[in-house]
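[1] Sequence first, predicted coordinates after that:
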Amino acid sequence: MSRNHLPFSAGELEALPLFRFVPLECIEGILEHSCVVSLERGERFEPAGPLGRTIHLILDGRLALYYDVRERDDTPLHLERGDIVGQSLVSGEPEVPCTLVAAEETRLMILEEDLIWSLAQASHAAACNLLGILLRGRGGSPQESFSGTVRDYALRNQAVVDPLTGFQSRRWLEGILSRQVDRFTANGRPLSLVMIDIDGFRAFNERHGRAGGDRALHDVAKTLRNSLRPGELVARYGGDTFAVLLPETEPSTAWMIADRLRQRLMRTVIDMGDGAMLPPLSISAGVAEATPGIDGPTIADNALAALDRAKAAGGNTVSR
């Protein structure tokens, strides 16, 4: 794995608990969207975003934690290499202020919420590692929270993750879509949603049985996962319908992404794993965009309506 263009090395990452047993080549695209900050000895740590929605991973060095705004001579708690600076690790008792100071030169990798979701989706090992780190967090207070990130994801795994495809579920989509709409309302950056449905899937299931249908869903999900970039989020909406959430993406670009997926899936042969190969499937897709005053459910309804138009046109097409 070439790391020359990144501010950290493969060896450096592999030694950290978060990336233990994680094939780095599978998450290189995610890491390229992270960033690294450096602190001089004595410099205060200022989070790059809300601690409940951003991970700050200590690559090297260490941070001293003081549960007071004054940096007294009291022995502080130290966060070491490999630790994650998050709300569950640095919040003391409710309303008790705390501050973090670099005890020596320190470098931190920053992963924002969308990248955390992408990391968990791309690597089961990374999700389990992160959960383990967070559950070992100091204090054990019921006030601990890492809301919206992988700790929440892992604790609610059965509710929000589809076990067949590994994608988040409709329930998860509805929550994150609502937050993305709030961001759109605040900053006006484009937001698009694509609904994808497999053409003729009921007939395919009847012809090839449940095993063939499950394998088809698995292979379609794999193609979707391998065709999308970090930050492009996908969920299993229900049955053979998938939703792809595209932050900061114009609807014209979303249409091109959906059509690219359609073309790739037409070349995806379904491998049953026992030597049998089933024919490729086609998909229909509907694209919708966020507009002023819109809410999450309405965007989803608009994308489903566009999907219906694509189906009515004969399938194997993308509609807006």
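    Looks like it arrived, so ask away. Not measured: the values here are computed from a predicted model. Numbers count the residues shown, from 1 in each chain.
[2] going forward, measure contacts and count neighbours with C-alpha atoms only.
    OK.
[3] didn't Leu246 look like it was pressed against Leu228?
    No. Between Leu246 and Leu228 there is no contact under C-alpha atoms under 8 Å: 9.8 Å.
[4] out of these two, which sits in the busier spot?
    Using other C-alpha atoms under 10 Å, the more surrounded residue of Leu246 and Leu228 is Leu246, with 25 against 15.
[5] other SSEs contacting whatever helix or strand that one lives in?
    Using DSSP states H and E, Leu246 maps to strand 241-247. Where contact means 3 or more C-alpha pairs under 8 Å, 6 or more residues apart in numbering; DSSP states H and E, strand 241-247 is packed against strand 191-198, strand 233-238.
[6] Using the three-state scheme, assign the spatially most central residue of the chain.
    The chain has Trp117 as the residue nearest its centroid, 1.9 Å off, counting by C-alpha atoms, centre = their mean. The three-state label for Trp117, taken from DSSP: H, G, I helix; E, B strand; the rest coil, comes out as helix.
[7] Second structure follows, compare the two:
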Amino acid sequence: MSGSPSDDEPPPPSIASLGLDPAELYNLKVLQGVSLGAVEGLLSGCALRSLAPGEVLIALGQENRTMHMVLSGRLRVHLESPESEPVASLGAGETVGELSVIDARPASAFVVAAEPTRLLSVEESSFWQLVNASHDFAINLLVLFAQRLRSNNSTVSTNIRLQREYKKNAMIDALTGLYNRRWLDEALPRFVRRYGRGIPPLSLLVLDIDHFKRFNDTYGHPAGDAVIVHVAKCIQKHLRPTDLAARFGGEEFVVILPDADISGAFVAAERLREAVKQSAAVGPTGEVLPQVTVSLGAAQLERGQDGTAILSVADAALYQSKRGGRDRVSIGKAS
């Protein structure tokens, strides 16, 4: 009959001719709800590809014009090199490469086979034919991109939160929970700029535990740590909410007193000194440790001073207290 295919004419291509199990195709997210009959001719013209573990499918910066559908196995995504820590894993049913097909930009990551992997690779021309042939395929792509965008936003949000946590932890003394020297080095110049004109005033205390080395040598480092923690708690308990304390190093602490002149700083220092003297630390095994005392130096920020200068004045006052017999407060004055 006219128009009928001859016996020698090859049959139209089919999925079966590729050796594909239809179940593998139905498992692909981009083909969910897609009538395979409508796209069978396009899919049957695509290439099947097998990857060995460690084989690179896509290289960072490489031009890519192919969407790869994962039929079985698993792929890893690496941002820096195939040997770097993977940032994502793609299993059966997922796809990779379609973004480069759409925006015509080089690949933004390495994609490497994590295990023996079978792929159905869709070249650019077939990709766009699929988009035009199947409304459901196009919708699935939109859903896929939306999910990835949400995932990326979540990852960015998590990374920002982790960075803040890391920064916070980097600024906190692990033993006492007070700020540490690094925080003080960054914060003190900011306070000096804010209060540099002297109105309102800003004062500083430097506090040191008396005879700490002797205490440490006599009762041991765990007991010494307990005393440091105890003094830190006394500082936190007896300061105003606006005051800020940092462990400067070893048994030495620095307290920033915003809106406090030297008279107010002296009162605050005496309050801290008395609080430490009238209390005792509890040792690592629950024993009450011998009481300790502290010496303090106080200084008020003056015009033209920087953070190093006011800290030096307060530190000199601290050593004046040490030379004067310890367990006392001295007021420093700029030379």
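    Structure received. Quick caveat, the model's predicted, so the values are computed rather than measured.
[8] about what we covered before: and the strand holding Leu246 of the first structure, which stretch of the second structure?
    Counting by TM-score structural alignment, strand 241-247 of the first structure lines up with residues 252-258 of the second structure.
[9] so how far is the matching stretch from its chain's centroid?
    29 Å (C-alpha atoms, centre = their mean, to the nearest Å).
[10] how about the strands in the stretch 201-320 of the first structure?
    For the stretch 201-320 of the first structure, strands defined by DSSP state E, counting those that start in this stretch occupy the ranges 233-238, 241-247, 270-271, 277-278, 283-289, 318-319.
[11] Quick one: average offset of the fifth one versus the second structure, please.
    Relative to the second structure, and after both are superposed, strand 283-289 of the first structure has an average distance of 0.4 Å to its aligned residues, where the measure is mean C-alpha distance after the TM-score superposition for the first structure.
[12] Ala288 of the first structure: which of the helices and strands packed on strand 241-247 of the first structure is closest?
    With C-alpha to C-alpha as the criterion, Ala288 of the first structure lies closest to strand 191-198 of these, at 5.3 Å.
[13] So which of the helices and strands packed on strand 241-247 of the first structure is nearest Pro279 of the first structure?
    Per C-alpha to C-alpha, nearest to Pro279 of the first structure of these: strand 191-198, 13.1 Å.
[14] Return the angle between stretch directions for that closest one and strand 233-238.
    Using axes from the mean of the first three to the mean of the last three C-alpha atoms, to 10 degrees, the inter-axis angle of strand 191-198 of the first structure relative to strand 233-238 is 50 degrees.
[15] Which strands or helices does strand 191-198 of the first structure pack on?
    helix 170-187, strand 241-247, helix 251-266, strand 283-289, helix 296-312.
[16] ranking these by burial, who's on top?
    Of all those, strand 283-289 carries the top mean neighbour count, a mean of 27, counting by mean count of other C-alpha atoms under 10 Å.
[17] and the helices and strands packed on strand 241-247 of the first structure, which is most packed in?
    strand 191-198 (a mean of 27).
[18] so what corresponds to Pro189 of the second structure in the first structure?
    Aligned partner of Pro189 of the second structure by TM-score structural alignment: Ser178.
[19] mind listing what the closest residue to its match other than its chain neighbours touches?
    Nearest non-adjacent residue to Ser178 of the first structure, counting by C-alpha to C-alpha, 6 or more residues apart in numbering: Gly296, 5.0 Å away. Listed by C-alpha atoms under 8 Å, 6 or more residues apart in numbering, the contact partners of Gly296 of the first structure are 174, 177-178, 181.
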